[in-house]
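Colleague: Quick check, what structure comes out for this input:
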Amino acid sequence: MNTYYFDHCASSPMPQMVIDTMTELMKLHYANPSSLHKAGTDAMKLVDRARASVAERMGAKLREVLFTSGGTESNNLAIKGLLGQTGRSPKHIIVSPVEHPSVHECARQLEAEGAVELTVLPVDSAGRVDPGDVAAAIRKETVLVSVMHVNNETGTVQPIEEIGRIVRKHARIRFHVDGVQAIGKVPFDWKGSGVDFYSGSAHKFGGPKGVGLLLVKEGIELSPLLSGGGQENGMRSGTLNVPAIVAMSQALRLSMERREARRATMYELRRRLLAIVAEIPAWVVNGAADERDTAPHVVNLSYPGMRPEVIIHMLEREGVYVSTQSACSSKSLKPSRVLLAMGYDADRSSGSIRISFGDEHSIRDIEHLGEKLRSVAADLKPLERTGK
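Modeller: As a prediction, this is how the structure comes out:
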């Protein structure tokens, strides 16, 4: 049986070129790049070239690129690292209710510890933050605003440029954006965005797991989460993972080179899937109705009242792999926090699945997926009121 992987928001496959690069580097460049001998300096040269490549693709300066272990660390480093550098108290931070758990839980932890006062903004039924609500929430103690670029469950794109213009009016406030689901999928202008921190994770755009990036606006210092050897300008200690960093830089280059063509193709796939779903009354679409407000690679559907793991495993038996909520929260049986924040009821928020495309998909694959969604809906019909 053929399998169809529609879970690219959770993790994307690595292109063979990236696999080959990483394999070769693991064989040849195993030295610690902090070592002073030739093997070490050769490894550091590879890191330097990778940093220059990442900086070029992201429109950043060399010193603005920090390498991390992935999106979760990047988000935590931006938020906690900034607070460690902010002396005055009390401190106030603003976040949206639809953030990834690595931002949401980080903010809640800081609030529980008494380190910050937290404002959670409302969102509309598309999951979008109103920039006016950001402006209204700012007060003299505010040190940080954190609003993601693309939502990891619904694909909704936030108005980060508008929010950035608001934050720029307040010199003391920093703006963090979780860009994990955006890189390689939607346009982003680092220099003109008003964003101070931008997080990325390699395995979302065809790189290896366990490596990521954090763009930090020049002149901003972060307190490190980890004490150690002072790598990454003293902000992220730990031996640099040379093969993974170089592989990430190559994956980023490939992803950015194909971005516009990918966007056009994926919007076509998305339109076709939505047209199919519109013919299946059991399924409802969650998120922005206007294509301009959503990323091209994500569709979120609900079968109201049905437990999502039932849907996931029924599709899995047909060789179709999709997800429910964030992959980081997929084992939770609770309703989606994101969909609840968007105003959907518990039945709809509990029975949601996330479909996310990749470069390998075609219209034929979408037709196959649509056929399986029809089949699952028919099989689920007798179970609707049983809670199974």
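Colleague: from here on, contacts and neighbour counts on C-alpha atoms
Modeller: Noted.
Colleague: Please report how far the closest residue to residue 129 other than its chain neighbours lies from residue 106.
Modeller: Beyond its immediate neighbours in the sequence, the residue positioned closest to residue 129 (Cα to Cα, 6 or more residues apart in numbering) is residue 123, lying 4.8 Å away. Look at residue 123 and residue 106: by Cα to Cα, to the nearest Å, they are 20 Å apart.
Colleague: can you check residue 370 too?
Modeller: 38 Å.
Colleague: More neighbours: these two, which one.
Modeller: With other Cα atoms under 10 Å as the criterion, residue 370 and residue 106 differ in neighbour count, and residue 370 comes out ahead with 20 against 17.
Colleague: re the thing from before, count residues in the vicinity of the residue nearest to residue 129, would you?
Modeller: For residue 123, which is what you asked about, the neighbour count (other Cα under 10 Å) is 18.
Colleague: quick one: secondary structure of it?
Modeller: coil (DSSP: H, G, I helix; E, B strand; the rest coil).
Colleague: Here is the second sequence; please produce its structure so I can put it next to the first one:
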Amino acid sequence: MTHPGLTNGPIYLDYNATTPVDPRVVDAALPYLTHHFGNPSSSHTYADAPRAAVGQARRQVADLLGAAPGEIVFTAGGSEADTLAVRGVALAARGRADQVITQATEHPAVLEACDSLQADGFTITRLPVDEHGQVDPAVLEATITDRTVLVSIMAANSETGTLQPLAQLAAIAHRYGALFHTDAAQAAGKIPLDVKDLGVDLLTVVGHKMYAPKGVGALYVRSGTAVQPVIRGGGQERGLRAGTENVALIVALGAAAQLAADDLPTEGKHLVGLRDALHDRLDALMPGLIRLNGHPTQRLPGTLNLSLTGVNGRDLLAATPQIAAATGSACHEGLDTPSAVLTAMGLGAERSRSAIRLSLGRWTTADQVDQAAALLASRYAVLSAQAATTP
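Modeller: Below you'll find the model as predicted:
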């Protein structure tokens, strides 16, 4: 079935920027906007249904991650969760440790949180990535010290889909007594994630990347992990995140987590097939003219980042309004500068500017893949011909 928000619109290939809210998620959340209005912290009967719903959502998110319900802290989104993880852990350890390690291609929420800690006197180290966008565990091993309080490395990059070797990196962090955080905004609900197997201490989940609404997220905090709150107030969420819970959005996140857990084995395999079919089709239509950016195998099932020789990626997408896609992260979309992620991977400015990100999701079809490939190849041919005749 077609999502109602996608009917009669362009082919949507920007799922990494945001996902349409699943109608089943809307159905789960709606009663908490229309009927069950009570404050979950109240002691009367109007609080019963909201409080129970928040508890159920906490269990649903925990089950997706292999965590305990009490280890899930609801937030207003990924940036807040990242800030709570990075600043909260660092400030809780102030005086005992003073180094935070992240990577060059990390999400701006983590990088900005690290910059704010630098102003507070912490040392911030940004690890380089290789040509595929991965952090080499040996580089972390050579950089970490007994003064390191936290290592924060995202699970999957939003532009290339490249997956990081989290278990190896977390094990290194723990050998030096540091905690490990991963921003799993792009990975949660798309690939299996088990916090015990990965060995992570904190993990960020974002609602609107997994078919829930914008404005809700969660942070997994391993039991016993010392975190200083960044929003103080009434003591909600075990004192780690003050503010009356947004019950409807929390219910939505829980429902989305349940759907993702149920569909993960089949949906991931389906998206890999569509992604690879799109790549193959484009390669057949433009032989020798496209190059994959990111890891060839260790990447998200629905992410395809390609550079198209001789054509600016922004120009190509602007000339193809029948497709909704991006040149990179939505956080930087609209900037006509080489992608910082691709630049950090060692790709030149020309290749970076020629890149487009095609991200597939729950409502992408095989027919859309074929149509998108044909449209892009057609517009590429026109732009290439124009470039060849321009002095």
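Colleague: returning to what we had before: could you find the counterpart of the residue nearest to residue 129 of structure 1 in structure 2?
Modeller: Using TM-score structural alignment, the equivalent of residue 123 of structure 1 in structure 2 is residue 129.
Colleague: ok, now residue 97 of structure 1?
Modeller: When structure 2 is aligned by TM-score structural alignment, the residue opposite residue 97 of structure 1 is residue 104.
Colleague: just residue 224 of structure 1 next, same as before
Modeller: Under the alignment (TM-score structural alignment), residue 224 of structure 1 pairs with residue 229 of structure 2.
Colleague: what's the closest non-adjacent residue to that match?
Modeller: Skipping the residues right next to it in sequence, residue 229 of structure 2 comes nearest to residue 240 by Cα to Cα, 6+ apart, at 4.8 Å.
Colleague: contacting residues around the counterpart of that neighbour in structure 1?
Modeller: Using TM-score structural alignment as the criterion, the counterpart of residue 240 of structure 2 in structure 1 is residue 235. Neighbouring residues of residue 235 of structure 1 by Cα atoms under 8 Å, 6 or more residues apart in numbering: 221-225.
Colleague: lining up those with structure 2, which overlap?
Modeller: When the contacts of residue 235 of structure 1 are mapped onto structure 2 and checked using both residues aligned by TM-score structural alignment, their matches' Cα atoms under 8 Å, the preserved contacts are 222-225.
Colleague: For residue 285 of structure 1, the count of nearby residues, please.
Modeller: 18.
Colleague: typed the wrong thing, it's residue 59 of structure 2
Modeller: 22.
Colleague: Please apply the same query to the one 3 residues further on.
Modeller: Using other Cα under 10 Å, residue 62 of structure 2 is surrounded by 23 other residues.
Colleague: Just give the nearest non-adjacent residue to it, would you?
Modeller: Ranked by Cα to Cα, 6+ apart and with sequence neighbours excluded, the top spatial neighbour of residue 62 of structure 2 is residue 69, at 5.2 Å.
Colleague: residue in structure 1 matching the one you found?
Modeller: Match for residue 69 of structure 2 (TM-score structural alignment): residue 62.
Colleague: Look up how far residue 10 of structure 1 lies from that match.
Modeller: As judged by Cα to Cα, residue 62 of structure 1 and residue 10 of structure 1 stand 29 Å apart.
Colleague: Who has more neighbours out of these two?
Modeller: Neighbours per residue, other Cα under 10 Å: of residue 62 of structure 1 and residue 10, the larger number sits with residue 10, 20 against 17.
Colleague: The more buried one matches what in structure 2?
Modeller: With TM-score structural alignment defining the correspondence, residue 10 of structure 1 maps onto residue 17 in structure 2.
Colleague: could you list every residue that touches its match?
Modeller: 209, 329-330.
Colleague: contacting residues around the match of residue 69 of structure 2?
Modeller: Taking Cα under 8 Å, 6+ apart as the test, what residue 62 of structure 1 contacts is 51-52, 55.
Colleague: Distance to residue 197 of structure 1 and secondary structure added to those, as a markdown table?
Modeller: As requested, the contacts of residue 62 of structure 1 are exported to a markdown table (distance: Cα to Cα, whole Å; DSSP: H, G, I helix; E, B strand; the rest coil):
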| residue | distance to residue 197 of structure 1 | secondary structure |
| --- | --- | --- |
| 51 | 16 | helix |
| 52 | 18 | helix |
| 55 | 14 | helix |
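Colleague: Of these, which ones are shared with structure 2?
Modeller: Mapped onto structure 2 and checked by both residues aligned by TM-score structural alignment, their matches' Cα under 8 Å, these keep the contacts 51-52, 55.
Colleague: Distance of the aligned residue in structure 1 for residue 214 of structure 2 relative to residue 329 of structure 1?
Modeller: Under the alignment defined by TM-score structural alignment, residue 214 of structure 2 corresponds to residue 209 in structure 1. The spacing between residue 209 of structure 1 and residue 329 of structure 1, counted by Cα to Cα, is 18 Å.
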